[in-house]
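> Predicted model follows, preceded by the sequence.
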Amino acid sequence: MTTDTAVIFLFRLVLVLERFGAPFLCASARKHGGFWRYNRHSFIKTGVLTMFCKIASAAALAGCVAGAVAAPHTPVISPNFGMAQYDVVKRDGALSLDGKVDEAVWADVPAISGAFHFPWMTQEAPRTVFKGFSDGQDFYFSFVVRDKQVLAAEQWQDESTVDGEDRVELFFAGAPVDRPGEEGMERYYAIEVDPKGRVHDYSIAYYRQFDGDWSLAGLETKAALTDDGYSVEGKIPLKTLQELHLLRDGLMRTGVFRAEFSPSSGTEPRMEWISWVNPNTPQPDFHVDSAFGVFRFLP
C-alpha cells in the first residue's frame, strides 16, 4: 500500500467510525452493564475513537515506511531526472568565429539534430542542427538552420528588432525556473541571435518578467547566410556561466529553440516555434521549466 492509498483509507475509516462506531460502542456498553453510557458519547468519540485512529494511523504509516525501506529497488524520481540531456564535450581545436561553422573542430562535436520539432504543430520541422563544446575557458555553440525564406531586418533599431525575425535561441538556468530557492525565485537568462549575428539578450524572473537592459558578459556571436538558410556561431566564457550560478557541478539547465518566421499577407509574419524539448503546454511557450533540458559539461 502506498502512502497516498493509506491516507485515503484512514480518512474513510475515520468517517465510518464517527458515523457508526461511537453509537455502537455506547449501546454495547449499556447492554452489558459496562461503565459507559450513551450519554458519554462525547467521551467515547473524543477519547476512544481518537486514540484508535491515532494508533491505526501510526501503524499504517509505519507499514508504508517499512514497505519503502524493504523495497530499495523502488525508484524515487526527482524533477531533474528524466530530462533530455546533451553532452558538451571538451575540445582543443582552434576556432575563429565567423558564423560559417566550417572549422575542423565542429566535425568532431556531437549534435542535437533530429530532436528538433514543432511542439504545437503536427508537421515536420525544417532541419536544425545544434552543437556545443568547451575548451576549458569558453563554451562554443553553433546552429545550422535550413530555411527557405530567411527573415532578417535590414536596419537594426534596437534589440526588439529580433522579435520580427528568424532566430535561434538559448535559455540558461541554474535551477527550476518556476520554483523558489532559498532567496526566492532565481532569474534565468536568454540569448536570441538573428541570421546576421545580432543579439537580443535578457534576464527573466518567472513568469515572463523580462529585463531587456541586461547583457551576457563576454558573449560573442557571428552569423552567415548559406545556400539553404543560415548558420550561427557563438561563445560564452565559462566564468560568466559560473558567476551567474548557471553552470553547477558540470551541469546547466538549457533550452534550445528556434523561431521560424515566414512572410504572410498580413502585417505580422507567420510565426512557428521549434524546440529541442517538448514543453507540453497548450499554447507556444518556452518560458516554463518543462522547456529545458540539461547540458552536461564533460571534463
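Yep, it's here. Residues are numbered from 1 along each chain as shown.

> Only C-alpha atoms from now on, for both contacts and neighbour counts.
Will do.

> Give me the residues contacting stretch 258-269.
Contact with stretch 258-269 is made by 147, 149-151, 164-169, 270-275, as judged by Cα atoms under 8 Å, 6 or more residues apart in numbering.

> show me where the chain has strands.
Using DSSP state E, the strands of the chain run over residues 85-90, 111-112, 128-134, 138-146, 167-173, 188-193, 199-205, 209-211, 220-226, 229-237, 251-262, 270-275, 293-297.

> and those strands as a markdown table, adding mean neighbour count and distance to Leu10?
Shown next, in a markdown table, are the strands of the chain (neighbours: other Cα atoms under 10 Å; distance: least, Cα to Cα, whole Å):
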| stretch | mean neighbour count | distance to Leu10 |
| --- | --- | --- |
| strand 85-90 | 19 | 41 |
| strand 111-112 | 18 | 50 |
| strand 128-134 | 22 | 53 |
| strand 138-146 | 22 | 54 |
| strand 167-173 | 24 | 42 |
| strand 188-193 | 22 | 43 |
| strand 199-205 | 20 | 41 |
| strand 209-211 | 13 | 44 |
| strand 220-226 | 19 | 61 |
| strand 229-237 | 22 | 56 |
| strand 251-262 | 22 | 41 |
| strand 270-275 | 19 | 45 |
| strand 293-297 | 21 | 40 |
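
> and the comparison structure, right after this:
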Amino acid sequence: MKNYNVKCIEKDTLTITGNGVNSIWNKAEVLTDFVSPWDKKEPEKIEFRAIWDTKNLFFCFTVYDKMVHIDEKDDSVDSIGNSDRVELFFRTDKSLNPYYCLEIDPVPRIMDFMAYPNKNFNFNWSWPKNDLIVKSQISCNNFTVEIAISIASLRNLNLINGNKIEAGIFRAKYNEQENSIYEPTWISWVNLNTETPNFHTPSSFGVLNLMEQ
C-alpha cells in the first residue's frame, strides 16, 4: 500500500482559512503524483498536504484548474456529485464494512456519507458537526480546500490503528464535451488497477502515517 507521512505540529498553531498559504503548511510533505489510469491525458497538477496535532488532522488540496465546473442548481447530493471536487475516504480495514466518505466541491459544499461494500451508501449519516471544518478559495488558476477533522471523531469511528489511518485521496474533474454535457475524469493517489473507474474498492486506499514530533 502507498504511504504518506503526516508530520506533527504544535497544538492550536493552525487555523484553516481555505487559502492554503499559512506557513505551517510548509512543514507538510507535498504529494503530487496523482494519476488517472483510465484517461490518456495526464491530469492537471494537484498538491495534497496533511499535518496533525493532538486535536485535529488537517488536509489541504491545491488543485490547479482554470476551468472549474460547479453545478449550482441546488445543494443536493446530485449537484455536488456533478461538480469538480476533492475526496477523502477512510476505512477501518479492507472489508470496507463500513467506510466513510467526504466529497467536497470548491464552494465548498460537503457530501459526507457512510458506505458499505458494493456502493451501498447511507446519505443519512454525516460527520459529527463539531468535528469537521471545511473552507475553500477559488482563484483564476486553482482552487484550494482546507479540512480539519478532529482526532476524537477519527478514534470514535475506529479509523486510527496505532499511528496509521487507511485513506483514499481523490479528485473528480468534470470536462465539457461537444454536446455541452460534462463528463468526469477520475483521479487518484494510487493506481487502482481496475478496468473502469471505481474508488469504492479496497485497492483505492493507502496509509497515512501519523508521525510524532
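Nice, thanks for sending it over. Everything numeric here is computed off the predicted structure, so don't read it as measured data.

> TM-score for the pair, please.
With the length set by TM-score structural alignment, normalised by the length of the second structure, the two chains reach a TM-score of 0.93; 209 aligned residues with a Cα RMSD of 1.4 Å.

> coming back round to it: let me know the closest of the contacts of stretch 258-269 of the first structure to Leu298 of the first structure.
Out of the contacts of stretch 258-269 of the first structure, the one with the shortest distance to Leu298 of the first structure is Glu169. That distance is 22.5 Å, counting by Cα to Cα.

> any idea what the closest one aligns with in the second structure?
Matched by TM-score structural alignment, Glu169 of the first structure corresponds to Glu87 in the second structure.

> so what's that match closest to, chain neighbours aside?
Closest residue in space to Glu87 of the second structure, ignoring its immediate chain neighbours: Glu103 at 4.4 Å, by Cα to Cα, 6 or more residues apart in numbering.

> any idea how far the counterpart of that neighbour in the first structure lies from Gly234 of the first structure?
With TM-score structural alignment as the matching criterion, the partner of Glu103 of the second structure in the first structure is Glu192. Relative to Gly234 of the first structure, Glu192 of the first structure is positioned 11 Å away (Cα to Cα, to the nearest Å).

> One more: Gln137 of the first structure?
14 Å.

> swap in Ala291 of the first structure?
Ala291 of the first structure sits 22 Å away from Gly234 of the first structure, taking Cα to Cα as the criterion.

> next one: Ser275 of the first structure
From Ser275 of the first structure over to Gly234 of the first structure (counting by Cα to Cα), the distance is 19 Å.

> all helices of the stretch 51-200 of the first structure, in order?
For the stretch 51-200 of the first structure, helices defined by DSSP state H, counting those that start in this stretch occupy the ranges 104-107.

> Looking at the first structure, name the residue matched to Ile181 of the second structure.
In the superposition onto the first structure, Ile181 of the second structure corresponds to Glu268 when matched by TM-score structural alignment.

> Run a quick neighbour tally on its match.
11 (other Cα atoms under 10 Å).

> Asp194 of the first structure now?
Neighbours of Asp194 of the first structure (other Cα under 10 Å): 30.

> Then the one 3 residues further on?
With neighbours defined by other Cα under 10 Å, the count for Gly197 of the first structure comes to 22.

> Please apply the same query to Gln123 of the first structure.
By the other Cα under 10 Å criterion, the neighbourhood of Gln123 of the first structure contains 9 residues.

> what about the residue mapped onto it from the second structure, distance to Val86 of the second structure?
The alignment partner of Gln123 of the first structure in the second structure, by TM-score structural alignment, is Lys41. Separation of Lys41 of the second structure from Val86 of the second structure (Cα to Cα) stands at 19 Å.

> Then Leu159 of the second structure?
Leu159 of the second structure is 20 Å from Val86 of the second structure, where distance means Cα to Cα.

> just Met67 of the second structure next, same as before
Met67 of the second structure is 15 Å from Val86 of the second structure, where distance means Cα to Cα.

> just Arg109 of the second structure next, same as before
Relative to Val86 of the second structure, and taking Cα to Cα, Arg109 of the second structure is found at 11 Å.

> what do you get for Asp53 of the second structure?
Where Val86 of the second structure is concerned, Asp53 of the second structure sits at a distance of 23 Å (Cα to Cα).

> same question, Ala50 of the second structure
Applying Cα to Cα, one obtains 14 Å for the distance of Ala50 of the second structure from Val86 of the second structure.

> Same question for Phe34 of the second structure.
Taking Cα to Cα as the criterion, Phe34 of the second structure is separated from Val86 of the second structure by 12 Å.

> Kindly report the same for Asn141 of the second structure.
With distances taken as Cα to Cα, Asn141 of the second structure is found 16 Å from Val86 of the second structure.

> How about Trp25 of the second structure?
On the measure of Cα to Cα, Trp25 of the second structure and Val86 of the second structure end up 18 Å apart.

> now do Glu103 of the second structure
According to Cα to Cα, Glu103 of the second structure and Val86 of the second structure sit 6 Å apart.

> got it, and Ile149 of the second structure?
15 Å.

> Please apply the same query to Asn142 of the second structure.
Taken as Cα to Cα, the span from Asn142 of the second structure to Val86 of the second structure is 13 Å.

> Trp52 of the second structure too?
From Trp52 of the second structure over to Val86 of the second structure (counting by Cα to Cα), the distance is 19 Å.
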